[in-house]
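Asker: got a predicted structure here, sequence first:
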Amino acid sequence: MDTSTPTAEHTYSAITYAVDERIATITLNRPHARNGYTLAMADELDLALERADRDEDVRAVVLTGAGDHFCVGADLSGGGFDVNEEGSDADTWQEPAGRCSKRIFAMNKPVIAAMRGAAVGAGLTITLACDFRLGSNDSRFGLVFVRRGIFPEGGSAWYLPRLVGTTKALDWMITGRVFGADEALSSGLLTSVHPSDEVLEAAYELARDLRDNTAPVSVAVIRQMLNQLSGEPSPFVAHDVDSRLIAGLPTNADAVEGVMSFLEKRPPAFANTVEKDVPAWLPWLADNAAGQTAPGEHV
């Protein structure tokens, strides 16, 4: 378990952060408010996700909620939407759900959302950039913005059609209706559905499999290949990236280890690290180094 002394960077009021056996758990921690989403929670999620991503010892992240609900959306207990931050510039201000989804989009680590009960509004949109979304039998989902006279956030108008198709995205967003786990699973929103008391353990089981059997550099590169290249108008850019990556296999220590562990029928021990071994020539990294937009900058 991560027992580092809290600092200003590591002190949280709306979430908790823990690392155990190379798996980071980030928990929305306002169960008295059914984990209603706040500006403080948004900022703390951004910090915690970055912390996990920079920690080479962390191999996977589980995002969950304390209590019976994952997150019921924006905390409306103040009678409105908390968007006025002191000193903020209206032209550069970033809405709170997007701060989380944007961070997840740009990460090198896989992120697994484990959701019980309600995941509505921001409580759903912050998970759309996750690699896996696990729900429970009692899960209820909703993109209820039209029923509050507001607009979708978290980059959900970009993520949702990619996950479930335009027809289903229009259905959920234009009606704002609430739907259950079975519909979410059959539509492709969820990876799997579990009994309520088993969904978190299912997320950890998946995280342990990723930790024990996958190469961190391969995971980092592949999740960004999917995020960055799947929207290209043709497969040619992806093929160019594929070709250069595959051409480097003879000098790739992880590739050698992957083959040898398979032949020797033993668990792999991948030595490459994200910080040192992700190829700097990858187009999204090269653009960023050249001063272009970072991954997810306009989500």
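Answerer: Yep, that arrived. A quick note: this is a predicted structure, and the numbers were derived from the prediction, not measured. Numbering: from 1, shown residues only.

Asker: CA only for contacts and neighbour counts going forward, please
Answerer: Will do.

Asker: any idea which helix or strand comes after the strand or helix carrying Ala207?
Answerer: Here Ala207, judged by DSSP states H and E, is contained in helix 199-213. Elements were assigned by DSSP H and E; along the chain past helix 199-213, the next helix or strand is helix 216-229.

Asker: what angle do helix 216-229 and the helix or strand following that following helix make with each other?
Answerer: On the C-terminal side of helix 216-229, the closest following helix or strand by DSSP H and E is helix 236-247. Relative orientation of helix 236-247 with respect to helix 216-229: 170 degrees, computed using axes from the mean of the first three to the mean of the last three Cα atoms, to 10 degrees.

Asker: another one to put next to it:
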Amino acid sequence: MTVADDSVVSTHDQSATPVQTEPAVLYEAHDSGVAVVTFNRPERMNAWGNPMGTEFYRCVEAAEADPGVRVIVVTGKGRAFCAGADMGGMQALSADTAASGERTDFSALVAEKHPYFLTQLTKPVIAAINGAIAGIGLSQALMADIRFAAAGAKFTTSFARRGLVAEYGISWILPRLVGWSVAVELLLSGRTFFAEEAAELGLVTEVVAGEQLMDRVLAYAEDIARNCSPSSLAVMKHQLYADAGMGIVETSQKAEKLMHDSMQRNDFIEGITAFFEKRSPNFPPLIAQSA
């Protein structure tokens, strides 16, 4: 939950921060089936804290519940995606802990959910990393299913440089994305690296010029929304995260049953029919199918 080191983002004087007048998180559902959730504290480099945390999960839940939304895109406004936790909140927590000697309650800072909540959704989540990303911001992006990044965006785990630990599941997800040795190096060094290296390591799918990032991500998301079965996406997403701790035999047997179930749904018939008719499939919304 730590903020980035000084090479990524400068520490802000909270007393000099303007009063927040706009929502801390913006939400927009497009007719294309894509919902965009935008961190909207650019003057704080979208530092994580409340009300942003609470508003973020509220927006994500709204997208998950909306049958018209098939893909969720998360991005940041300004020059950062999310440069870690709000230093003002961290300083207050540190002072309270030192004064009381009691265990710190982070719930006020991280909101009611942990970043892995994104993996539990039925809809794909795509992170459009528009700028600096660190600490809990990086944890959030890694829990998205797919990541794109703006050229030159700075990344860091940064936990070791703030006297903290690998937070909120990043020690689980990072090795699965980049391999054990790379994950160890990134966590233990806390060094800064750029989007181009992140792509080489497999941390992001594609690096795009900053001014083209959202156009590219929206086109990618709209292609999924237009051509992929919502029920297939939901089942496969569950398979990916649930099967990560299972053996190959159990996984294969489970997949066989799921495959049989999928062939009983109208989506399968529509997908095959659309293929032979050389047209885009017309898959119904996920909620309508399961009703």
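Answerer: That came through fine. Here the structure is a predicted model, which means the values were calculated and not measured.

Asker: rewinding a little: who touches the helix holding Ala207 of structure 1?
Answerer: Residues from elsewhere that reach helix 199-213 of structure 1 (Cα atoms under 8 Å, 6 or more residues apart in numbering): 22-23, 59-62, 64, 112-116, 134-136, 193-194, 267-268.

Asker: hmm, 7 Å instead?
Answerer: 23, 59-60, 62, 112, 114, 134-136, 267-268 (Cα atoms under 7 Å, 6 or more residues apart in numbering).

Asker: residues near Val193 of structure 1, how many?
Answerer: Burial of Val193 of structure 1 is recorded as 23 neighbouring residues (other Cα atoms under 10 Å).

Asker: that one -> structure 2?
Answerer: Using TM-score structural alignment as the criterion, Val193 of structure 1 maps onto Val207 of structure 2.

Asker: before we move on, what about Ile150 of structure 1?
Answerer: Following TM-score structural alignment, the counterpart assigned to Ile150 of structure 1 within structure 2 is Leu164.

Asker: before we move on, the earlier item: have a look at how far, on average, the helix holding Ala207 of structure 1 is from structure 2.
Answerer: With both structures laid over each other, helix 199-213 of structure 1 and its partner residues in structure 2 are 0.8 Å apart on average (mean Cα distance after the TM-score superposition for structure 1).

Asker: tilt between that helix and helix 216-229?
Answerer: Using the same axes, to 10 degrees, the direction of helix 199-213 of structure 1 lies 110 degrees away from that of helix 216-229.

Asker: buried residues in helix 199-213 of structure 1?
Answerer: The neighbour-count check on helix 199-213 of structure 1 (16 or more other Cα atoms under 10 Å) flags 199-200, 202-204, 207-208, 210-211 as buried.

Asker: for stretch 264-284 of structure 1, same thing?
Answerer: Of the residues in stretch 264-284 of structure 1, 268, 270, 272-274, 278-279, 284 count as buried by neighbour count, 16+ other Cα under 10 Å.

Asker: burial count for the residue lying closest to Leu229 of structure 1 once chain neighbours are set aside?
Answerer: Here the nearest residue to Leu229 of structure 1 in space, its sequence neighbours aside, is Ala238; by Cα to Cα, 6 or more residues apart in numbering that works out to 6.0 Å. Counted by other Cα under 10 Å, the residues lying close to Ala238 of structure 1 total 15.

Asker: what does Ala238 of structure 1 align to in structure 2?
Answerer: Under the alignment (TM-score structural alignment), Ala238 of structure 1 maps onto Thr251 of structure 2.

Asker: could you check how far that match is from Gly131 of structure 2?
Answerer: Thr251 of structure 2 sits 37 Å away from Gly131 of structure 2, going by Cα to Cα, to the nearest Å.

Asker: go on, Tyr220 of structure 2?
Answerer: Counting by Cα to Cα, the separation of Tyr220 of structure 2 from Gly131 of structure 2 is 19 Å.

Asker: cool, and Val125 of structure 2?
Answerer: As for Val125 of structure 2, its distance to Gly131 of structure 2 is 18 Å (criterion: Cα to Cα).

Asker: mind listing the strands for the stretch 1-150 of structure 1?
Answerer: With strands called from DSSP state E, counting those that start in this stretch, the stretch 1-150 of structure 1 shows them at 15-20, 23-28, 60-65, 111-114, 118-120, 132-136, 140-142.

Asker: now those strands as JSON lines including distance to Gly258 of structure 1 and mean neighbour count?
Answerer: Listed next are those as JSON lines, based on distance: least, Cα to Cα, whole Å; neighbours: other Cα atoms under 10 Å:
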{"stretch": "strand 15-20", "distance to Gly258 of structure 1": "25", "mean neighbour count": "18"}
{"stretch": "strand 23-28", "distance to Gly258 of structure 1": "22", "mean neighbour count": "24"}
{"stretch": "strand 60-65", "distance to Gly258 of structure 1": "19", "mean neighbour count": "25"}
{"stretch": "strand 111-114", "distance to Gly258 of structure 1": "23", "mean neighbour count": "26"}
{"stretch": "strand 118-120", "distance to Gly258 of structure 1": "38", "mean neighbour count": "26"}
{"stretch": "strand 132-136", "distance to Gly258 of structure 1": "24", "mean neighbour count": "25"}
{"stretch": "strand 140-142", "distance to Gly258 of structure 1": "39", "mean neighbour count": "24"}
